[in-house]
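**Q** using only what follows, build the 3D model:
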Amino acid sequence: MSAVTRQPTSPADREKALQALVSCPTFSIHVNNRNSGELAAATNAMPISVEGCPNVFVCGYTSEDSFGATSYLVLRDGGNILIDSPRFSPVLLKRIKAMGGARYMWLSHKDDVCDHAKWAEALGCTRIIHDTEVTRRQGTTACEVQLEGEGPWALPDGSDDVEIIHTPGHTEGSLCLLFKPDKALFTGDHLAQSARLGRLTIFRQYNKDSARVQLQSIKRLQNVDFLHLLPGHGRRVHYESGTNMRSDLAMVLQAEGFVVV
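**A** The predicted structure is shown next:
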């Protein structure tokens, strides 16, 4: 969403390009002959719905401080969830408030927290992070819910539509979040589709804890019921069946040399 790979040739393409312009973490996308009206129309269409997930939206407005990670908004009756932190923007804030605000901000791990404090203040949301990801430098010591141990956990309201899963490896306290109504699994930096490899990958070169532990966490995900893999980095993946999903997980385990001992 934050890249333009070809010049737009239609109004719909141009709208997407303008959305990429405001979402680019390094402000590297520029446009000639732009008018404020079409830019406003493009940003008013954000957050953008995710294919196959009627209650999930991509926020855009990625931040260099979170390495360009994608943030999502989950709509739910028990209170919306902001998945990781987008770059703070009054425009995006207005749009999120129009969609019901956010009761919770779930942070997958310490890399993707950027403007969490600004969002928490503006939305009055409860921040959730694993306690091993908390740092004074990032201000996450102020997060209201700091999960301990290996989980799994429900949201503080005790609802059964969300499960938070401990998936260590990329970092010690990396988490995934399963939104059961849409069968959507938010994976942070734990797992994503690689365009170059054409398969799921753990992005081993960015591992900050243990690749072997990360693969063990992926092995456990084979028992999780999801059809949509929504990462912080990399491509989103939509599966037709759980069989296809588990096959893809098995493929990444094999490709990464995972051996059960």
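**Q** okay, CA-based contacts and neighbour counts for the rest of this
**A** Will do.
**Q** in the stretch 1-150 of the chain, which spans are helices?
**A** Using DSSP state H, counting those that start in this stretch, the helices of the stretch 1-150 of the chain run over 11-23, 36-44, 90-98, 116-123.
**Q** one more to put side by side:
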Amino acid sequence: MNNEPVYTKLQTDIYEINNQYFYREKVHTYLIELKDKVLLFDIPAYSEEIEKFILSFDKPVFAIISHGSCGISDGTEWQEKIGLKIYAHKADINHPWLKMKPNVFFTEMPDFAENIEVIYTPGHSAGAICVLEKNTKTLFSGDTFYGNKKGEIIDFSQESQSDYENLDDRMASCRKLLEYDFMTVYPFHYEIIIGNGKERLSEYMKNK
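**A** All right, here's what the predicted structure looks like:
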């Protein structure tokens, strides 16, 4: 029996949903409590315990997916169980791994709250996005970039490419992200980077 808590509180109003997997790889999905709503960044697997946690905020619940591959999650079940409204960038509408139907395919970045900025970062997929929580200078990076256990950026230029990935676009998106003010990075895959995420990304890009 798994006695791991459903969530971990990372910062004020920011939580990670524990024990999440993309196939067999452990990944990160997040919940951001806003003034009048709850925003999920990528969607956790469904369970009654997670549903109870999400609904405990007693606010409308929305989700935005970082890229089409995250559509392999239990999005459809969440839509049916709690009426979850899911947003995805329109450029990922034909992504081969998008296994659910988001409620909103957007091209203009959605406005969830004053402290939340959605940033278009194509590359890992045509519709990849990041989310910046301005108050805490926290960047939810999806699979645009991520760290290792040393806090360094993993060299994604060495990853195998597919017909829905574009390395040049991904590099351009990382350069674009350096124009924003962030410190901590919460990715979908691999390790969280605490405190010096922008510095680490800048170091990585200098060598590219």
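**Q** TM value for the aligned chains?
**A** Superposed pair, TM-score by TM-score structural alignment, normalised by the length of the second structure: 0.86. Supporting alignment: 203 aligned residues with a C-alpha RMSD of 2.3 Å.
**Q** how about the helices of the stretch 1-150 of the first structure in JSON lines, adding mean neighbour count?
**A** Listed next are the helices of the stretch 1-150 of the first structure as JSON lines, based on neighbours: other C-alpha atoms under 10 Å:
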{"stretch": "helix 11-23", "mean neighbour count": "20"}
{"stretch": "helix 36-44", "mean neighbour count": "14"}
{"stretch": "helix 90-98", "mean neighbour count": "14"}
{"stretch": "helix 116-123", "mean neighbour count": "18"}
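**Q** so for Lys180 of the first structure, which of the ones you listed sits nearest?
**A** helix 90-98 (21.6 Å; C-alpha to C-alpha).
**Q** tell me the counterpart of Ile218 of the first structure in the second structure.
**A** By TM-score structural alignment, Ile218 of the first structure lines up with Cys174 in the second structure.
**Q** spatially central residue for the second structure, please.
**A** In the second structure, the C-alpha nearest the mean C-alpha coordinate belongs to Gly142, at 3.8 Å (C-alpha atoms, centre = their mean).
**Q** Ser66 is in contact with that one, correct?
**A** Yes - with contacts counted by C-alpha atoms under 8 Å, Gly142 of the second structure reaches Ser66, the gap being 5.1 Å.
**Q** quickly list what's touching both of these two.
**A** Taking C-alpha atoms under 8 Å, 6 or more residues apart in numbering as the contact rule, Gly142 of the second structure and Ser66 both touch Ala128, Ile129, Cys130.
**Q** mind checking the SS state of the last one?
**A** Under DSSP: H, G, I helix; E, B strand; the rest coil, Cys130 of the second structure falls in the strand class.
**Q** so who does it touch?
**A** Contacts for Cys130 of the second structure (C-alpha under 8 Å, 6+ apart) come out as Ser66, Val118, Ile119, Tyr120, Thr121, Leu139, Phe140, Ser141, Gly142, Thr144.
**Q** can you give me the strands for the second structure?
**A** Assigned by DSSP state E, the second structure shows strands spanning 7-11, 14-22, 25-33, 38-41, 61-64, 85-89, 104-106, 116-120, 129-133, 138-142, 184-187.
**Q** now the angle from the first one to strand 14-22?
**A** Spelled out, that is strand 7-11 of the second structure. In terms of direction (axes from the mean of the first three to the mean of the last three C-alpha atoms, to 10 degrees), strand 7-11 of the second structure departs from strand 14-22 by 130 degrees.
**Q** quick one: distance of strand 7-11 of the second structure to the chain centre.
**A** Relative to its chain's centre, strand 7-11 of the second structure lies at 15 Å (C-alpha atoms, centre = their mean, to the nearest Å).
**Q** still on that earlier bit, could you say which of the strands of the second structure is packed most deeply?
**A** Of these, the one with the most neighbours on average (mean count of other C-alpha atoms under 10 Å) is strand 138-142, at a mean of 26.
**Q** and that strand, which stretch of the first structure?
**A** Taking TM-score structural alignment, strand 138-142 of the second structure hits residues 184-188 over in the first structure.
**Q** compared with the second structure, how much does that stretch deviate?
**A** Overlaying the second structure shows stretch 184-188 of the first structure at a mean distance of 0.9 Å from the equivalent residues (mean C-alpha distance after the TM-score superposition for the first structure).
**Q** can you give the contact residues for that stretch?
**A** Contacts for stretch 184-188 of the first structure (C-alpha under 8 Å, 6+ apart): 53, 83-84, 108-109, 112, 174-179, 226-233.
**Q** now with 6 Å?
**A** Outside stretch 184-188 of the first structure, the residues that touch it by C-alpha atoms under 6 Å, 6 or more residues apart in numbering are Ser108, Cys176, Leu177, Leu178, Phe226, His228, Leu229, Leu230, Pro231, Gly232.
**Q** which residue lines up with the first one in the second structure?
**A** Matched across to the second structure, Ser108 of the first structure falls on Ser66, judged by TM-score structural alignment.
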